[in-house]
Every structure is written in structure tokens, then in C-alpha cells.
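Chemist: coordinates only, sequence not included:
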């Protein structure tokens, strides 16, 4: 649909290297002004170098809309499970509630596997479009549910979409955007997730389970209507040897007629890549290093306890013994977190991925430790009445710093550090690992809250995050404003990188 519309547009024209002729007007101007043709070509090339980014940004916003629904799914337990008590139309026990929360992570294991297997066959756009089906099934089942198992299945279905999206969307954005805005575009998913939190925490307490499920279909409907007009990735087209379609896509995305240099660079990158495969992730040194870096940043995202804390946020806030309305606090926290996500999208290209991730990781460690100390003082029978605001402030700061870097950076890194022939496999492995963690951590958190003191849980989270921060300080490279080729050179073993540098110097 997109390509046919673009081909029929009279406002756009593609000029390839084999298809360049001067117009009659150009020739007459040359003869009148006696200007050399080479000069005209240079001036024309300079004018065409400038690209416009607004359609790239609009496309990034639309393709990240499914994360709006993902945010609603993550926030759903915090605003709904507490209502499913004796007297409601559906009663869920504490243990059953723990399984319902973990179901999203379980589905998240399946999503990346499916995405990795079919990503290069179906294309990026249509695979992302298809993730709407499990989301719709989730809310329909939630509306019709009469037993807790149906809610488990609903959450499992939504987890499939969330897991697949985490694998595909970063790849798509990395392939349609220019390096100068790639970080900001990739960070938009964090903004959408927090808009979903605000939606969930704001409307969840006001609506019953069934009405909330119906209202939650709205973001998916909006995505289905708008995503039809998005282009497929030019990388995907060129891998399938559809150069005309790739050229049309770049004309639309860059808003300039001549994109021959970029097409040439993409083709060279594709040709230089060896045949991809699952085993290459663990045998090719650069791929293995990239995978370890990706697993590191995903570990920072999942093992900081964000999924568990978000799912049980209502219960946690009540333990602070505050005189505030807990529903208002639940709504205020994601609003502040949304602001943090927006700031992250502004800073991630200016200051770099490394700085943003490390500041977020160390800040998260500190916030978790402060909450742990508060619960420890309570366990030691120290009067904490005057300190009730301290853990709340630490919790707000925790969500802010997590949103600032830990949530956004893994998606950006995913889109940057793998060549196109390895992205599907790499994101599958990384996101399956992340989904396993997102399944285990909330369930372990629910069991730990029942059998352990709260301070132990938060100290464990803080210790894990501190270790990840130290490792990242040593090994996390900076990829901001670098082309895919430059990033691959960074990931090469030092001896191989040195040989390539010496070879280039000789040339």
C-alpha cells in the first residue's frame, strides 16, 4: 500500500546513478551563464545532502504505539488484583495473583523466539502489526474471564506481544532512522510505556475490570489505523534485492530525492556481512562481545526489580504508612517517570548511551539501598514515623532513574550493535533471557514478601544492580552518533581492529 501510493506521487522523483540526465532548463542555464557542469552538480549535491527528520520521528512514534498497550499490561495487576477479593465477580488468591503477574514474562519468552524465526521472512513492519492480535485477545479474555486461569492466559498472550515488540521495534527504528536521531527515536518506547502506566494507574481505580479491559483496546485500535501507512525498512528491501522499493522508502523518510550514497552504504554493509546463523552469536568474537553487552544492559533493566515493584506498587506504597491517597501516588509516580523518559530521549544522543546507562544504574542502586535501610530500621524497632516520606521519595527517584536509562538503553543498544543478518537471532536470545527474568523476578518477589523481610529483598536488588553498574563501567562502549560500520569496528578484537587500521593507513 505504501509503495504503490509513493510510486503514484508526482511530487517525488528518484534519481539513481544509472539514471541522471540534465533537464532542458538546466542546459539552457549552463549555456547562458557559461558555468561548468561539474560546478552545477556539486552545488546540486550540496543541496541534496540535507535531510529532514520529521517523518522519521513520526514513524518512530507510530511504531512505538504498541508499547502504550504494553505499559497498560504491566500496570494492570497493581490497579486490578486488589479488587479481585471476596465480594467481586472474580476472586483471586495471593498465590494465583502471583502467577497472573508472572504470566506476562512467560509469554515474553515465546514472543522473541517467534520474532527471531520469522523476522527476515515477513518483514519488520507487518510482524509488528501482527502483535496487535495477542493484545486484542488479552483484553477480550480479561473482559470475559470467570476464573483466574483465563486472566493468566490473557496475560500470557499480552506477554507474547511485549516480548516480540522488544525484539522487532528496535531493529525497525535502527534501520529507518539516521544516526543523529536514532537514540531519541529508540528511547520513545520508554515514553510510550510510561504513557501506558499513566493510563492504567489513572483509569484503573475508577473503572471495574470489564470496563477497563474495553477502554484498554483504544491504543491498539489507534495503532492499527495509523501503522498501515508506515514504510517497510529499506534494509529489509535491499536484503530482498528490492532496490526500487528501498529507494522509494528512503525518499519518503529522508525527504530528499537522491539517496544513492545511503543505498550504496547499506548494500556494502549487507555484502560485507557473512552468512548469519544462531551459532555465529557464540563463535564470532564481535558477535559474542555484542551479545554479552546486550545481556548486561538487559540484566540491568530486569534485575533492578522494576517489573515486580511496578506490579505490586499499591501494596508497597501502603507499607510506608503515609497519610496520602495511594491511588494519587500511583498516578503521580508514572507522570514524573514520563518526564524522565522524555528527558532521556533528549539526552541520550547528546551525552551518549554509556553516560545515561551508568548514571541510571548507580542511581537505581542508591534508591533501592535507601528503601532497604528504611525497612531495616523498622525491623530493628527504630521509630520511623518521621521518616515516612524518605522511602516514598526514594521510590519516586527510583522510578525516575530507571526510566531515564535502564528502560530505554537496552532497546537502543539492540538496534545498534548487531549487523542486519544477526539482529533477529541476537534480539531473540537477549529478549528471551529478559523475559525469563521478568517472569521469575515478580514471582520470587511475591514469595519473598511472604517469607522474608522487605529490607532483604531491596538489599538484594541493590547489590545486583551495583555489580551490573561496575561491569558496565568497564565494558560498555559508546555507540552514540556512530554508523553501524563504525560500531562493528569497535566490537572487533583489538588485534583484528589494529590490522584493519594498518591496512587503511597503507591504502
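Modeler: The structure has been received and is ready for your questions. Predicted, not measured: the structure shown is a model, and the values here were computed from it.
Chemist: Please count neighbours and contacts with C-alpha atoms only from this point.
Modeler: Fine.
Chemist: Next up, the contacts around the residue nearest in space to the middle of the chain.
Modeler: Nearest to the geometric centre of the chain sits residue 411, at 3.9 Å (CA atoms, centre = their mean). Residue 411 makes contact with 166, 170, 186-187 under the criterion CA atoms under 8 Å, 6 or more residues apart in numbering.
Chemist: Put this next to the first one:
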């Protein structure tokens, strides 16, 4: 929901910020750049998060992203100049893009196969709910109360998310099979030791296959014709979404 609210924030905020009543007067060009800033900085998150998620875990990576979101929203509430606001929106881009990419990974690693799709769909529904909530807040509330609503969403998430479990995949990557087994048993509610053990072995095989293919995956992004085309299409799509419809 915080991702959706963050992506929609500029729609209700820019009419105020570019108006005569704004405490941070912006030109139309500055407003457009402010709207596009989060898409630009999202590249940083996509480069940064893979480096830290295997070091500190999926759960704590999401908590770091959530803290970035919460801190940036609080600072936006007290921001009084364009430069500071622009930097904060860059931080928001890091948090939202990282969350879009790696919350889905987290869900995929903790959810059983028969319900994984439902959680991923619910994830997308929550993004839309967050967008709707921010649009409603912007329509009926002044600028500062609207920002308080924006702060509330990541605050609730940060208070609740620590009760979540780390993923069994991460524990297995670190050689902590006992913790992985305990976590998988708790997440699945499965009481059969044989079934849990079989799932653990399947995860270990998947991790081993991933490690064997990791060395060539980045090179194949450019050398493989289909992957290269997909990369070009994705870059064009992102460019158009940023420039044409900031």
C-alpha cells in the first residue's frame, strides 16, 4: 500500500506545490522533474538490494527499504525548499522500486506453492488500494494532513513487519538448515517431518542450481538475443513512462 501511495503522491501534491499558496513554490518544470525523480533513483535500488539481501536477509532488506520510506515521508512533511524535497523524492524512489522488486521475492520464498499466486495478486491489489487512499487523502485534505496519511502507512508496516519470519531459502543459503526447517514448519503448518524434509531438499537443489547459473546470467542478458530484446523493450518502456508521463 505504501508503494501505491508513494507513486500517487505527486498527483495531489503538485497542484498545491505549484500554486500561489505553496510554502515551497515550484515551477511547472520543477514539478515535472520532482514527479520523475523517483523513477530515476529506482535504478539505485535495483543495483543495491541484490547486494545486501544475500548478506542481511530478505526480511531485513525489506525493513531497510521500509525505514527509507518512513524517514523520507517524515522529512517530506517538514521540508521547506525544493532541493531538499527533490532529494527526498529520490529516496522514495529507492524505497518503492526496491519494495516492488523484492517484496515479491520475499512472498515467493515464504508462501506455499498452492497459495503463492493469491498473495502475489493481493500484493498488486494493495498497491492499487494505496494509490486510491492517497488520491482520496489528496482530494479531501490539505497538503500537510495528506502527508501525515502518507507517513502512517509505512509506520504501521514497520511496526508489524518484525513479527514476520525470515525465509527458509535465506537460512539454507547460509548453511543454517535447522533454522530453515523450523521456519518452513512454522510457515507451512506442516506436521509431517518427511514432507518438510523433502521440501528442504527441493529448496537446496534450487539454490544450488541458481548458484551454478548465476555466473553467466548477467552476461547472457546482453549476449542472448531474446534477453537483449527484452532488456531493450523494458528500457524503452521505462523511459517513456518517465519522460512522456512523469
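Modeler: Arrived safely, thanks for sending. The structure presented is a predicted model; accordingly, all values stated were derived computationally and were not measured.
Chemist: And what about residue 274 of the first structure, helix, strand or coil?
Modeler: coil (DSSP: H, G, I helix; E, B strand; the rest coil).
Chemist: residue contacts, it?
Modeler: Counting by CA under 8 Å, 6+ apart, the residues that residue 274 of the first structure touches are residue 421.
Chemist: where's it relative to residue 422 of the first structure, distance?
Modeler: Distance of residue 274 of the first structure to residue 422 of the first structure, computed by CA to CA, to the nearest Å: 10 Å.
Chemist: Residue 155 of the first structure too?
Modeler: Taking CA to CA, one finds residue 155 of the first structure at 30 Å from residue 422 of the first structure.
Chemist: neighbour-wise, which of the two wins?
Modeler: Applying other CA atoms under 10 Å to residue 155 of the first structure and residue 422 shows that residue 155 carries more neighbours, namely 32 against 21.
Chemist: Tell me the counterpart of that one in the second structure.
Modeler: In the second structure, residue 155 of the first structure lines up with residue 89, judged by TM-score structural alignment.
Chemist: number of nearby residues for the closest residue to its match other than its chain neighbours?
Modeler: The shortest distance from residue 89 of the second structure to any non-neighbouring residue, by CA to CA, 6 or more residues apart in numbering, is to residue 38 (5.7 Å). By the criterion of other CA under 10 Å, residue 38 of the second structure has 26 neighbours.
Chemist: Report how many residues lie close to the nearest residue to residue 177 of the second structure once chain neighbours are set aside.
Modeler: Spatial nearest neighbour of residue 177 of the second structure, excluding adjacent residues (CA to CA, 6+ apart): residue 171 at 6.5 Å. For residue 171 of the second structure, the tally of surrounding residues (other CA under 10 Å) stands at 18.
Chemist: Also residue 25 of the first structure?
Modeler: 8.
Chemist: distance of it from residue 87 of the first structure?
Modeler: 81 Å.
Chemist: List the contacts of the counterpart of residue 182 of the first structure in the second structure.
Modeler: Aligned by TM-score structural alignment, residue 182 of the first structure pairs with residue 116 of the second structure. Residues in contact with residue 116 of the second structure, defined by CA under 8 Å, 6+ apart, are 107-108.
Chemist: at 10 Å instead, please
Modeler: Under the criterion of CA atoms under 10 Å, 6 or more residues apart in numbering, the contact list for residue 116 of the second structure reads 104, 107-110, 122.
Chemist: So it versus residue 108 of the second structure, what's the distance?
Modeler: Noted for residue 116 of the second structure: a distance of 6 Å to residue 108 of the second structure, by CA to CA.
Chemist: re the thing from before, pretty sure the match of residue 155 of the first structure is touching residue 70, no?
Modeler: No - if you go by CA atoms under 10 Å, residue 89 of the second structure and residue 70 don't touch, sitting 12.0 Å apart.
Chemist: Pull up the overlap in contacts between those two.
Modeler: With CA under 10 Å, 6+ apart, residue 89 of the second structure and residue 70 have common neighbours 76, 95.
Chemist: The stretch 301-450 of the first structure: helices as residue ranges?
Modeler: 306-311, 313-318, 326-347, 353-379, 389-401, 409-416, 420-451 (DSSP state H, counting those that start in this stretch).
Chemist: Perfect, that will be all.
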